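Trainee: below is the structure, and that's it, no one-letter string:
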């Protein structure tokens, strides 16, 4: 059965998958804006919206501490996501631990379902809103909103027996979790340009996935040891701070690397990351 599904599904991405907009007769997002329009948007936001237009790429970044600091930041995001997403409902209701019911929040499953519906609704709005925040307030502003939202979510999750804290936790986590989905592509393209952007983004997203596995395992071990999710949320709060520090520090370090590459005569790239022959 699994082999037949693979045989049936594999041709679909092979036929339709493309790596560059030009392969479908399209332009990269933002490429249609003139220099004047970009300058006006930057003046309005107060931050640079331009991506790096020189070739940095994987060969340089694999030896750059700032890039691995960025990857570490998304690893922390993943730990938070893994811990919260798999335990949010159990935190509001109860857990069956080796045949013994441990009451954690004491709320009904139906009530917890309503809270999770709110969470999913916030995610739908936050994916767009957080992208706007990155554009309006820059990378530092976007990172601070995402990390502070995760931090607040972990704090509110420490009070599962109340009525409002689980709701506030769901709303905050709905914003913070979006950092893992829209953050890698935005930060990498603006910090290092689009040279090897697929590989670089893939590494950051993989770090997030690895963090999710770690978060799920650690939260389970912590609960078994304490019969409470409190330790898990404390770990999540610490990861929220580490996430902010790592991502903001990596952003500061990227500027120095790009300046060095410019001084060394790195070639220019177009909007798709291709080297421009001069």
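Mentor: That came through fine. Owing to the predicted nature of the structure, the values given are computational and were not obtained by experimental measurement.

Trainee: from here on, contacts and neighbour counts on C-alpha atoms
Mentor: Fine.

Trainee: what's the separation between residue 161 and residue 94?
Mentor: As defined by C-alpha to C-alpha, to the nearest Å, residue 161 lies at a distance of 11 Å from residue 94.

Trainee: now do the helices in the stretch 1-150 of the chain.
Mentor: According to DSSP state H, counting those that start in this stretch, the stretch 1-150 of the chain carries its helices in the segments 2-9, 11-16, 35-45, 57-61, 65-92, 109-157.

Trainee: go through those helices and pick out the most buried.
Mentor: With neighbours defined by mean count of other C-alpha atoms under 10 Å, none of these is more surrounded on average than helix 65-92, at a mean of 24.

Trainee: centre-most residue in the chain?
Mentor: By C-alpha atoms, centre = their mean, the mean C-alpha position of the chain lies nearest to residue 180, the distance being 1.4 Å.

Trainee: for it, what are its contacts?
Mentor: 74, 77, 78, 205, 208 (C-alpha atoms under 8 Å, 6 or more residues apart in numbering).

Trainee: quick one, what contacts residue 203?
Mentor: residue 71.

Trainee: that one: which element?
Mentor: Applying DSSP states H and E as the criterion places residue 203 in helix 197-226.

Trainee: so which bits of that helix are buried?
Mentor: The neighbour-count check on helix 197-226 (16 or more other C-alpha atoms under 10 Å) flags 197, 200-201, 203-216, 218-220, 222-223 as buried.

Trainee: how distant is that helix from the center of its chain?
Mentor: 12 Å (C-alpha atoms, centre = their mean, to the nearest Å).

Trainee: buried set for the helix or strand following that helix?
Mentor: Scanning forward in sequence from helix 197-226 by DSSP H and E, the next helix or strand is helix 230-263. Residues of helix 230-263 classed as buried: 230-237, 239-251, 253-254, 257-258, 261-262 (neighbour count, 16+ other C-alpha under 10 Å).

Trainee: this is the comparison structure:
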């Protein structure tokens, strides 16, 4: 196949994925809180009733992620993304006509279902198909849309709510999502490089390796086979616990710092690790390509463990700033490394299905993390044991992922060597 001149089309896929994540993921998570006060005041409901909308979205993701993985792998991705974005934008607009909290719950259910199909999972699966080389960098660029979306959209939404009200803001932002997202889905996104007459980025380098070379990207373990192996369940524990530490920290750092230093300083800390988090994702993605997904992930785990330990000394303001730096790099494991773990441990042939299963386990952990950390605070009257517990859980998650990877590699290596031996015997 002749080589095409110019920029490899896969990088346009990455840019498209960055934009899709920017206009979807933050609207189901970080930006939700901006609407909390005006909605709860108008409906005269507790804040916990409003935050249940995010729980509904998360439950949809838990249930649908494995199904999405199969469908993206099997069906036309343009159709999946297009329908997903249309329903997502209309569902977001429908918040603006809600007359009660129950109407918001219905909108959240539709938003959660559509988000499962047009959110970050679909983008991650597509990027895995397009890249064998520089996959970590490509993934980290796209995933940085999570922080970028929050950073750009937060002041815009806040100003719109102030000037036009929360109902009109939902309509305006829903229209923005549709105008940006639908052309991307229809005109740019392609599921595989073969659809564009190309090979995955770096495929020629992989093909040049000898049969005896342990090429990480060529491992092939089917979901049915994986579920019969102990390392699969070790892996699932690692992913679940990663979800625990993600929301267990993100949802509680702000109130922890606020209790000691006030809301203004807490907001400063959150801003620091949110902004640095964009660069943290890019750094971790680059390290994944240079050092391998396990070594880079280990550095990320250690960084977030250090951040939890530093939180124990949160009375000291400068220490919290250092904590924010470590947290920005360590928290990137939850977004950048997870899809890389799935494709490296189980292979790219079944990446869609395995990434869907992975995402479900991760979201179950996320659903419980903040609740458990808050419960520790309610029981103990402080966050001390919460930070200690999260440190231990982070190291446990790191150990589970590393162990499952090692077992997977040993199994693969033995199969490759046996195949090479049989091939040699036939030739001779």
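Mentor: Received it, and whenever you're ready, just let me know what you need. What you see is a predicted model, and the numbers here were worked out from it, not measured in a lab.

Trainee: corresponding residues in structure 2 for stretch 74-85 of structure 1?
Mentor: Using TM-score structural alignment, the residues of structure 2 aligned to stretch 74-85 of structure 1 are 239-250.

Trainee: residue 47 of structure 2 contacts residue 38, doesn't it?
Mentor: No: checked against C-alpha atoms under 8 Å, the pair residue 47 of structure 2 and residue 38 is beyond contact range at 10.6 Å.

Trainee: before we move on, the earlier item: right, so of the helices of the stretch 1-150 of structure 1, which gets closest to residue 193 of structure 1?
Mentor: helix 57-61 (7.9 Å; C-alpha to C-alpha).

Trainee: run through the neighbouring helices and strands of the closest one.
Mentor: Applying 3 or more C-alpha pairs under 8 Å, 6 or more residues apart in numbering; DSSP states H and E, we find helix 57-61 of structure 1 packed against helix 197-226.

Trainee: what angle do the helix it packs on and helix 65-92 make?
Mentor: 40 degrees (axes from the mean of the first three to the mean of the last three C-alpha atoms, to 10 degrees).

Trainee: residue range for helix 197-226 of structure 1 in structure 2?
Mentor: The counterpart of helix 197-226 of structure 1 in structure 2, counting by TM-score structural alignment, spans residues 351-380.

Trainee: give me the mean distance between that stretch and structure 1.
Mentor: Once fitted to structure 1, stretch 351-380 of structure 2 is off its aligned match by 1.2 Å on average (mean C-alpha distance after the TM-score superposition for structure 1).

Trainee: I figured residue 157 of structure 2 hits residue 169, correct?
Mentor: Yes: with contact defined as C-alpha under 8 Å, residue 157 of structure 2 counts as touching residue 169 (6.8 Å).

Trainee: which one of these two has more residues nearby?
Mentor: residue 169 (24 against 20; other C-alpha atoms under 10 Å).

Trainee: map the more buried one across to structure 1 for me.
Mentor: In structure 1, residue 169 of structure 2 lands on no residue (TM-score structural alignment).

Trainee: shouldn't residue 169 of structure 2 be in contact with residue 161?
Mentor: Yes: the pair residue 169 of structure 2 / residue 161 is scored as a contact, 5.9 Å apart, by C-alpha under 8 Å.

Trainee: wait, residue 205 of structure 1 touches residue 184, no?
Mentor: Yes: if you go by C-alpha under 8 Å, residue 205 of structure 1 and residue 184 touch, sitting 6.8 Å apart.

Trainee: overlap of the contact sets of the two?
Mentor: By C-alpha under 8 Å, 6+ apart, residue 205 of structure 1 and residue 184 have these common neighbours: residue 74.

Trainee: quickly note the distance from the spatially closest residue to residue 361 of structure 2 that is not a sequence neighbour to residue 264 of structure 2.
Mentor: Once flanking residues are discounted, residue 361 of structure 2 sits nearest to residue 240: 5.1 Å by C-alpha to C-alpha, 6 or more residues apart in numbering. Residue 240 of structure 2 sits 33 Å away from residue 264 of structure 2, going by C-alpha to C-alpha.

Trainee: now the terminal residues of stretch 114-126 of structure 2, how far apart.
Mentor: 17 Å.

Trainee: flag every buried residue along that stretch.
Mentor: Buried, per 16+ other C-alpha under 10 Å, within stretch 114-126 of structure 2: 114-126.

Trainee: could I get those residues as CSV with secondary structure?
Mentor: Output for the buried residues of stretch 114-126 of structure 2, formatted as CSV (DSSP: H, G, I helix; E, B strand; the rest coil):
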residue, secondary structure
114, helix
115, helix
116, helix
117, helix
118, helix
119, coil
120, helix
121, helix
122, helix
123, helix
124, helix
125, helix
126, helix
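
Trainee: can you report how many residues lie near the equivalent of residue 194 of structure 2 over in structure 1?
Mentor: In structure 1, the residue matched to residue 194 of structure 2 (TM-score structural alignment) is residue 22. For residue 22 of structure 1, the tally of surrounding residues (other C-alpha under 10 Å) stands at 11.

Trainee: shouldn't residue 19 of structure 2 be in contact with residue 143?
Mentor: No: assessed by C-alpha under 8 Å, residue 19 of structure 2 is found out of contact with residue 143, at 9.6 Å.

Trainee: the two: which is more packed in?
Mentor: Per other C-alpha under 10 Å, whichever of residue 19 of structure 2 and residue 143 has more neighbours is residue 143, with 29 against 22.

Trainee: OK, contacts around that one?
Mentor: Residue 143 of structure 2 touches 18, 21, 120, 281, 335, 336, counting by C-alpha under 8 Å, 6+ apart.

Trainee: at 10 Å what do you get?
Mentor: Residue 143 of structure 2 makes contact with 14, 17-22, 25, 120, 123-124, 137, 278, 281-282, 285, 332, 335-336, according to C-alpha atoms under 10 Å, 6 or more residues apart in numbering.

Trainee: for residue 134 of structure 1, same thing?
Mentor: The contact partners of residue 134 of structure 1, taken as C-alpha under 10 Å, 6+ apart, are 45, 47, 49, 140, 141, 142, 143, 145, 182, 183, 186, 187.

Trainee: excluding sequence neighbours, find me the nearest residue to the third one.
Mentor: Spatially, and ignoring its direct neighbours in sequence, residue 49 of structure 1 is nearest to residue 42 (6.0 Å; C-alpha to C-alpha, 6+ apart).

Trainee: gap between that neighbour and residue 137 of structure 1?
Mentor: Using C-alpha to C-alpha, we find residue 42 of structure 1 at a distance of 10 Å from residue 137 of structure 1.

Trainee: what do those two both touch?
Mentor: Contact criterion C-alpha under 10 Å, 6+ apart; residues shared by residue 42 of structure 1 and residue 137: residue 48.
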